[in-house]
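Participant: Here is the input, now give the coordinates:
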Amino acid sequence: MRTALVIGTGLIGTSAALALAGRGVQVHLSDHDPAQARTAAARGAGTDQPPEGRVDLAIVAVPPAHVARTLHEAVQGGVARAYLDVASVKGGPRRELEALGCDLTAYLGTHPMAGREKSGPLAATADLFEGRPWVLTPTAGTDTEVLNLALELVALCRAVPVVMDADAHDRAVALVSHTPQLVSSLVAARLRDADETAVRLCGQGIRDVTRIAASDPRMWVDILSANPGPVADVLAGVAADLDETVRALRALEAADDGKRRDGAAGIEDVLRRGNAGRARVPGKHGAAPAVYESVTVLIGDQPGELARIFADAGRAGVNIEDVRIEHATGQQAGLIQLMVEPGAVAGLTATLRDRGWAVRH
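Facilitator: The predicted structure follows:
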C-alpha cells in the first residue's frame, strides 16, 4: 500500500490516518466538514488535498447510517482499487450497498475494536489500534487483493485481525460493546439528581461502571440506530435478570424466614453467574484470565510518584500486570493497587516498605 484516502476524519479515521502516515503511506483526507480534515492534516495525518488519481485503499470512517451512501459514491467515482469501512455495525451497511446495486467485490466491511470517550481528530492517536482486535467480514465474493490490502492496513495499525460473519459480528458487539454503553449510561443517570452527599461518596466501583457514560450521545445514537435489534435482545435478558433481582431484594425485606432465604439465594445466583461471565473475559495479551493479587499502597498526588513506585517494583524484580488507582475525595492522595502474580506479593511488599511506602492490607 502506497496511497490511501480516509473519508471521515473523526477519532477512528484520523487515528488510522496517523498510523498509516507514520509508516510511509501517502494519506489523503476528506470530510464533509473541511475544517475537521484540515485539523487532521495539521496533526500529521496526511494532506487534505484530493488525490490526483486512484489510491490503493479508500477507508470510509463515517457514522453507520452514512456508510452505504458514502461508499457507493466513492465506488461510483472510482477513487480507489479497494474500499472498506470501519463502522461498528456490518450487516446493515452491506445490505444497503446491495440494495443500491453496488459491486461488492472491491469492498470489505471491517471494525476496529478500539475507541475512546472523546471524539474528533484532536482525540486521535496513531497507537489507538495497537494490540486490539480488528474484525474483517469478507464474503465469498470479496476480491483477494481487497482482503490483502485490509490485512496490510491492520498490520500497519498493529492491530490483530479477526475474521467473522457480518451478522455474527453485530450480535457480538451488541453484547460486549453496545449494551455496556447503555447500562453504563443508565447507572450514571441515577447520579444526575442524586443528593450531593451521596455523590461525594463515589468510589472506584462507580467510577469503573460509569467511565464510558462520558461518551458522545450523538455518536452513540448513530451506532445504536444501526444495530437496534441485537441490542434490544441483550437488554431484554438484562431486564429479566433485573426483575428477578428486584424480587429477590424485596424478599430480603420480608418477615418470613423462608422468603428471606429465597431472596438471598436469588442474589447469590446472579452474583455467581456474574463471576462466571467475568472469568471468560480475556486476560493479558488475550490469554485466558489470570488470577492476580493486589498490593495496595498509599500514594501522594505529586509529580514523579508513579514513576518512583514502578521503579521500586522493578528493583524488587516484580512485573506489574495491571494497575488501578482510587483517588481520595478532597485529598491530595490516593490508593494504588498493583496487580501481580501471587508469588510476588511478599517480595514486593517487603521492598516497598523498605523504600518508605505505606503498604495497606
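
Participant: CA only for contacts and neighbour counts going forward, please
Facilitator: Fine.

Participant: Contacts for the helix of greatest length in the chain next, please.
Facilitator: Longest helix in the chain by number of residues (criterion: DSSP state H): helix 228-252. Identification of contacts with helix 228-252 by Cα atoms under 8 Å, 6 or more residues apart in numbering yields 170-171, 174-175, 178-179, 224, 259-267, 270.

Participant: Write the ChimeraX selection for whichever of the residues you listed are buried.
Facilitator: Buried members of the contacts of helix 228-252, defined by 16 or more other Cα atoms under 10 Å, are picked up in ChimeraX with:
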select :170,171,174,175,178,179,224,259,260,262,263,264,266,267
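
Participant: ok, back up a step: what angle sits between the helix or strand just after the longest helix of the chain and helix 228-252?
Facilitator: Downstream of helix 228-252, the next assigned helix or strand under DSSP states H and E is helix 257-278. Here the directions of helix 257-278 and helix 228-252 differ by 150 degrees (axes from the mean of the first three to the mean of the last three Cα atoms, to 10 degrees).

Participant: Packing partners of helix 257-278?
Facilitator: In terms of contacts (3 or more Cα pairs under 8 Å, 6 or more residues apart in numbering; DSSP states H and E), helix 257-278 is packed against helix 228-252.

Participant: Pull out the buried residues from the helix it packs on.
Facilitator: Result for helix 228-252 [16+ other Cα under 10 Å]: buried residues 230-232, 234-235, 244-245, 248-249, 251-252.

Participant: So which residues of the stretch 51-200 of the chain form strands?
Facilitator: 55-60, 80-85, 107-112, 133-137, 160-163 (DSSP state E, counting those that start in this stretch).

Participant: I'd like the structure of this one too, to check against the first:
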Amino acid sequence: MSGPVLVLGSGLLGASIGLGLRARGIDVVVSDPSPTAQAVAVDIGAGRAFNKAEALAPQLVVVAAPPDVTAQVVADALTGYPSAVVVDIASVKGAILAELQAMDGLPQDSLSRYVGTHPMAGRELSGPAAARGELFNSMPWVLCASEASSAHAVKVAHSLAIDLDAVVFRFTPDEHDGAVALVSHLPQLMSSLVASRLAETPASSLSLAGNGLRDVTRIAASDPSLWVQILGANAPKLLEIMKGVRTDLDRLINTLSAPTAPGARLDLAQLMTEGNEGQSRIPGKHGGPAQQYSWLTVLVDDRPGQIASLLTEIGEIGVNVEDLRMDHSAGLQVGMVEISVLPAKRAGLVEDLMERGWKVVQ
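Facilitator: Below is the predicted model:
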C-alpha cells in the first residue's frame, strides 16, 4: 500500500493503525471530531493532521468511529472520496451493512468500494495515548466483504491487515456477528454479571478472592458506553446464545435445589464435563490446536527482580514457559507464580528449581 491513508477516528485502534502504517513509510492523515484527540495522535506520530484546505485523494479511508455512527461516517467517506476504498473496523458488521444499504441518497454502486473489517485486538487502556504500532501483530483481522464489495476493495483491505502484521480471516457479515457474539460478547456479559454480584459483598469476603475470580471478572472493567453500542447492534445473535445459557442455568438451579436427589450429582458432573470439553476446543498457543499443559507453582519473595530471576533460571534450565500467571498470598509478602510447561518437562523442572533454592509447591 502506498497511501495516502486517511484514518477517521484517533482512538486506541485508529491511532494504532496510523502508527503501524507510518512505521512502514506510508503517508497517514488523521482526523477526529475531538481536536484534542487528533492533536495527541499527531504528537505520538500516528499521522499528520487533517487539513480541510488540502485536496486530499486517499487510496484508503479507515473509519475508526464508534459503532453507532460508523455507518454514517462510512457513507460520508464514500461520497466525499469517490476514488477511495473505505473500510471500517467496528466490532459488529451486519447492522452497519444493513444501515448503509438502506440509506437514502447513498448510491448503492458506491458500496463496491466498501469492506467491513474487524481487527480483534485491543488493550485495557483507551485513547490515542495508549496506541501501539504493534497492537495488531499476529492478531486476527476479519474481512467481511459484502456481495457488492469489489475484488479491488477486498485486496486493499487485505493489504491493510497484512501491512499491520495481522492474521487475515474471511467471514460473511452474518458469520462474523454470530462468531463474536459467542467468543467476545457473551464472555463480556457473563463477566459483568458475575462482577455485579460483588458490588455489595463485604470486604472480608473479597479478601479471599484468588485468580479464579480475577480471571472471570477482568473484562468487567470494560467501557460501558462502548459495550452498550456493541450489544445493541448485535442483539439478535447474542439473544439466541443467551437463551441457551438461560436453559443451562435453569437446569443447574433445578439440580442444586435438590443436590442429593437421585441423578443430581451425575448431572453436576456432566455439566462440569461439558465445560471441560468446550474449554479444550479453544485454540492453543499461536492459534494451533489446544494442548493440555502442566502447571507448577513457585513461591517468590515480593521484592524487585524475583520474577525476572525465576524466568531467567527456567530459561537456563532449557524449559520453555508456555503460559504464566501470578497471585499473592493473603497477609504474606510472598508471590505465587504459576508456570505452565509441557507435561514431559514438569518433573525435571521442579527438581532443577528446588536444587537452585526455589520453593516449589508440590
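
Participant: Just give me the closest of the buried residues of helix 228-252 of structure 1 to Gly274 of structure 1.
Facilitator: Nearest to Gly274 of structure 1 among the buried residues of helix 228-252 of structure 1, counting by Cα to Cα, is Thr245 at 12.7 Å.

Participant: what about the counterpart of Asp56 of structure 1 in structure 2, how many neighbours?
Facilitator: Asp56 of structure 1 maps onto Gln59 in structure 2, with residues paired by TM-score structural alignment. Using other Cα atoms under 10 Å, Gln59 of structure 2 has 17 other residues around it.

Participant: The one 10 residues further on now?
Facilitator: When counting by other Cα under 10 Å, one arrives at 14 neighbours for Val69 of structure 2.

Participant: Where does stretch 183-201 of structure 1 end up in structure 2?
Facilitator: Stretch 183-201 of structure 1 corresponds to residues 190-208 in structure 2, going by TM-score structural alignment.

Participant: Could you give me the buried positions within that stretch?
Facilitator: Buried residues in stretch 190-208 of structure 2, counted by 16+ other Cα under 10 Å: 190-192, 195.

Participant: Can you flag which of the residues you listed belong to helices?
Facilitator: Members of the buried residues of stretch 190-208 of structure 2 lying in helices (criterion: DSSP H): 190-192, 195.

Participant: so stretch 151-158 of structure 1 matches what in structure 2?
Facilitator: Under the criterion TM-score structural alignment, stretch 151-158 of structure 1 matches residues 158-165.

Participant: how about the matching stretch: buried residues?
Facilitator: So stretch 158-165 of structure 2, judged by 16+ other Cα under 10 Å, has buried residues 158, 160-165.

Participant: Just put the residues you listed in CSV and tack on distance to Ala130 of structure 2.
Facilitator: Below are the buried residues of stretch 158-165 of structure 2 laid out as CSV (distance: Cα to Cα, whole Å):
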residue, distance to Ala130 of structure 2
His158, 25
Leu160, 21
Ala161, 20
Ile162, 22
Asp163, 20
Leu164, 17
Asp165, 19
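
Participant: Show me those residues that map onto helices.
Facilitator: In this view, the buried residues of stretch 158-165 of structure 2 that belong to helices under DSSP H are 158, 160-163.

Participant: May I see the residues you listed arranged in CSV, with distance to Ala77 of structure 2 as well?
Facilitator: Formatted as CSV, those follow (distance: Cα to Cα, whole Å):
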residue, distance to Ala77 of structure 2
His158, 19
Leu160, 17
Ala161, 20
Ile162, 23
Asp163, 22
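
Participant: and the stretch of helix or strand His28 of structure 1 belongs to with strand 55-60, angle?
Facilitator: Element membership for His28 of structure 1 (DSSP H and E) is strand 26-30. Orientation check (the same axes, to 10 degrees): strand 26-30 of structure 1 against strand 55-60 gives 40 degrees.
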